[in-house]
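Engineer: Quick one, structure for this:
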Amino acid sequence: MEHIAVLGAGSWGTALALVLSDNGHRVRLWGHRKEHIEEMKNSRVNDQYLPNVPLPENIQMYYQLKLAVEDVKTIVLAVPTKAIREVLQNLQQYLKHPVVIVHVSKGIEPNSLKRISEIIREEMNEKFLQDVVVLSGPSHAEEVSLRQPTTVTSSSDNMKAAEYVQDLFINYYFRVYTNPDVIGVEMGGALKNIIALAAGISDGLGYGDNAKAALITRGLAEIARLGSKMGANPLTFSGLTGIGDLIVTCTSVHSRNWRAGNMLGKGKTLDEVLQSMGMVVEGVRTTKAAYQLAEKYDVKMPITRALYDVLFNGKNSKQAVESLMGRVKTHEMEDLVNIMEGRSTDE
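Structural biologist: Alright, predicted model coming up:
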């Protein structure tokens, strides 16, 4: 049994702290807001993010990063993508030996266009970084915290590290698979948030299951198209971090990206949506990054481009959907064959 630091006291960080606690580990849950951590210490509940879920005594709460990471060998990074660089820069001044960093966030950094594992390796001094592992999959924090059956994937360039993280987390309700395709796992987890925003918009506009099924299916084609161009194994997108994560994020009211899209579809502005959510909506930043990646790799991503116009160019949501439906006709299976064979596609 180990001391493990979980950095990020939001819903997902807290849910993963519970999984590790159930497995007998001593968990240090860190959050940057002192008042939030003190409230959790007193109530033994993360009332802001996971109300009514008691936190056991082997989860200790910290707002001092130095104390949270002291002498730990494993750090779970559960902060939003935009905060990762700052947290890593602060983290290194308190480390005395190499650690395994398990990142569980799902995003791509705009402008640099880096995946989170790339950001970690860029920011961390090699003497403090043993391995980087991605833990991702179809997993709502609300359901994990209630011990409902969930499956995820552990991925790393070092499969022994992926298996080590698998052993840390796996239990009777939280099943962990391994996958060596880090690019595919990260890209699937990040890009599905774009399609979830689009699915929410579709529902907000009052469209039915036909429209949502089309968005999910064609969205998966976009994800695979870009991911494959970047070096991912296309088969990864048929797994948990591809179609699995896409389904759960596009169809559940637990999904903050779906909820944000739903409000956009009902006529709220992006600023109004983000203010009312109270939590980070990763799909917004990821849409900008994916739009830039599509330009860089010359990949056709019509759903992403339509959503980019809605979020950042003020395009009407209904007009965006109509423009998607009115595109030049193409052949579905030809597109899929091209993806599998690594050829460029034109949609």
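
Engineer: When you work out contacts or count neighbours from here on, use the C-alpha atoms and nothing else.
Structural biologist: Noted.

Engineer: so Met61 is in which element?
Structural biologist: Assigned by DSSP states H and E, Met61 belongs to strand 59-62.

Engineer: Can you tell me which helices and strands that strand packs against?
Structural biologist: Here strand 59-62 touches helix 11-22, strand 26-30, helix 34-43, going by 3 or more Cα pairs under 8 Å, 6 or more residues apart in numbering; DSSP states H and E.

Engineer: Nearest approach to Glu109 belongs to which of these?
Structural biologist: helix 11-22 (19.7 Å; Cα to Cα).

Engineer: Show me what that closest one is in contact with.
Structural biologist: Under the criterion Cα atoms under 8 Å, 6 or more residues apart in numbering, residues 6-8, 26-29, 46, 49-50, 55-56, 58-59, 77-79, 140-142, 144-145, 168-169, 174 lie in contact with helix 11-22.

Engineer: here's the other one to compare against:
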Amino acid sequence: MTAPVRRVAVLGAGSWGTTFAKVMADAGRDVRLWARRPEVAAAVNERHANPDYLPGIALPALLTATSDPAEALEGADAVVLAVPSQTLRANLASWRDLLPPGCTLVSLAKGVELGTLLRMSEVICEVAGVPAEQVAVVSGPNLAREIAAEEPTATVIACADHDRAVALQHACTTGYFRSYTNTDVVGCELGGAGKNVIALACGIAAGMGFGDNTRASLITRGLAETARLGTALGADPLTFAGLAGLGDLVATCSSPLSRNRTFGEHLGRGESLAQAEAANHGQVAEGVKSCKSICALGDRLGVELPIADAVRRVCHEGLSAAEMGKELISRAPRPESE
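Structural biologist: All right, here's what the predicted structure looks like:
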């Protein structure tokens, strides 16, 4: 039996990292949040708030913060990695020697690493030198602001070690946050990475003035191509019908709180990548980078990803939103279940 999770380190004090730290503190865990900037840590400790990322949200007293990673990691049963997917490797390399032996490593990042084409759990195993059974991932409809406001939601905790997933499940169950366990890490990670790219496509369509039929079509066909890619990597196809697949996809493609959807809207209105980034307060949506690695993974496996490839060319090759729409609607007819 895996020991209960009592002390947790959350590395990354952005909106989702802070929100997940709040969830675990609300579940009664001793949580220490690492913030890169000392002023963010001070706000959490002194005001029980993170106004830069979660304005108006009160944080629990059981949640403390530090800008010293060694202090955050000391004695942790679980270490939650809440940094962007493309910076995970470099950050984890700097923390590796501080990790408590045997601790569960939990990934909140959703993406595929550029260059290596590794999933986040694979990056963690490689950098930290731990077996896959020691790594868990959290995926599902995870719009941070709604969860921080304690609106009811459900998510998936996936780990090859079922007992470890159950221990984490107990450590983050609250009156507003319900988690389910899954051993299909591949499927949960591909669902989380793919939905960011499809949300960009939905945002582009919204920016062009298209409505619900277009969005529903992109969501459904986007789910189909993400499931094809995941299945080629050994995922269970049923995972994509669950919270980490359809659930996360619907939320991210539909909500104005979704950074990827909002970023796509700017592109759909004809703005450049730089203009969309400026409108997004200097932040690039994860899907802008992930579309390149996901398409490269599809090429490697011989899996056709028409929506992801169209998004990639809009973001990185100058394809216009209008040309993207024309290409997708003009593709050769085929059976839906192909």
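
Engineer: Mind checking the TM-score on these two?
Structural biologist: Here the TM-score for the pair of chains, by TM-score structural alignment, normalised by the length of structure 2, is 0.95; 333 aligned residues with a Cα RMSD of 1.5 Å.

Engineer: ok, back up a step: buried ones from the contacts of helix 11-22 of structure 1, can you make that a ChimeraX selection?
Structural biologist: This is how ChimeraX selects the buried members of the contacts of helix 11-22 of structure 1, with burial counted by 16 or more other Cα atoms under 10 Å:
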select :6,7,8,26,27,28,29,46,49,50,55,58,59,77,78,79,140,141,142,144,145,168,169,174
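
Engineer: residues contacting Ala232 of structure 1?
Structural biologist: Neighbouring residues of Ala232 of structure 1 by Cα under 8 Å, 6+ apart: 181-184.

Engineer: okay if I get the residues you listed as a markdown table plus neighbour count and distance to Ile101 of structure 1?
Structural biologist: Compiled in a markdown table, these are given as follows (neighbours: other Cα atoms under 10 Å; distance: Cα to Cα, whole Å):
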| residue | neighbour count | distance to Ile101 of structure 1 |
| --- | --- | --- |
| Asp181 | 19 | 17 |
| Val182 | 23 | 14 |
| Ile183 | 23 | 16 |
| Gly184 | 28 | 19 |
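
Engineer: which one of the residues you listed is nearest Asn111 of structure 1?
Structural biologist: Closest to Asn111 of structure 1 out of the contacts of Ala232 of structure 1 is Ile183 (18.0 Å), distances taken as Cα to Cα.

Engineer: which residue in structure 2 lines up with that closest one?
Structural biologist: Using TM-score structural alignment as the criterion, Ile183 of structure 1 maps onto Val186 of structure 2.

Engineer: and that match, what helix or strand is that in?
Structural biologist: Going by DSSP H and E, Val186 of structure 2 is in helix 185-207.

Engineer: again with Ile101 of structure 1
Structural biologist: Using DSSP H and E, Ile101 of structure 1 maps to strand 99-103.

Engineer: Provide the contact partners of stretch 33-48 of structure 1 at residue level.
Structural biologist: Contact with stretch 33-48 of structure 1 is made by 14, 30-31, 51-56, 60-63, as judged by Cα under 8 Å, 6+ apart.

Engineer: how about that stretch: buried residues?
Structural biologist: Neighbour-count burial for stretch 33-48 of structure 1 flags 36-37, 40-41, 44-46 (criterion: 16+ other Cα under 10 Å).

Engineer: any idea which of those residues is closest to Leu67 of structure 1?
Structural biologist: The closest of the buried residues of stretch 33-48 of structure 1 to Leu67 of structure 1 turns out to be Ile37 (Cα to Cα; 13.4 Å).

Engineer: Quick check: the gap between that closest one and Gln64 of structure 1.
Structural biologist: Applying Cα to Cα, to the nearest Å, the value for Ile37 of structure 1 to Gln64 of structure 1 is 10 Å.

Engineer: same check, this time on Ile119 of structure 1
Structural biologist: As defined by Cα to Cα, Ile119 of structure 1 lies at a distance of 23 Å from Gln64 of structure 1.

Engineer: Counting neighbours, go ahead and name the busier of those two.
Structural biologist: Neighbour comparison, Ile119 of structure 1 and Gln64: the larger count goes to Ile119, with 18 against 14 (by other Cα atoms under 10 Å).

Engineer: Now which residue in structure 2 aligns to that one?
Structural biologist: Using TM-score structural alignment, Ile119 of structure 1 pairs with Val123 in structure 2.

Engineer: so how far is Gly14 of structure 2 from that match?
Structural biologist: 21 Å.

Engineer: what do you get for Glu338 of structure 2?
Structural biologist: Using Cα to Cα, we find Glu338 of structure 2 at a distance of 40 Å from Gly14 of structure 2.

Engineer: of those two, who's got more company?
Structural biologist: With neighbours defined as other Cα under 10 Å, Glu338 of structure 2 and Gly14 compare such that Gly14 has more, 20 against 5.

Engineer: Please name the residues that touch that one.
Structural biologist: 53, 82-83.

Engineer: That one matches what in structure 1?
Structural biologist: The alignment partner of Gly14 of structure 2 in structure 1, by TM-score structural alignment, is Gly10.

Engineer: same thing with Thr66 of structure 2?
Structural biologist: Checking TM-score structural alignment: Thr66 of structure 2 goes with Tyr62.

Engineer: Please apply the same query to Cys315 of structure 2.
Structural biologist: Per TM-score structural alignment, Cys315 of structure 2 is aligned with Leu311.

Engineer: Quick check: its match is in a helix.
Structural biologist: Yes. Applying DSSP: H, G, I helix; E, B strand; the rest coil, one finds Leu311 of structure 1 inside a helix.

Engineer: If we ignore the residues flanking it in sequence, what's nearest it?
Structural biologist: Nearest residue to Leu311 of structure 1, sequence neighbours excluded (Cα to Cα, 6 or more residues apart in numbering): Leu270, at 6.6 Å.

Engineer: what do we get in structure 2 for the one you found?
Structural biologist: In structure 2, the residue paired with Leu270 of structure 1 according to TM-score structural alignment is Leu273.

Engineer: try Leu146 of structure 1
Structural biologist: Leu146 of structure 1 maps onto Ala149 in structure 2, with residues paired by TM-score structural alignment.
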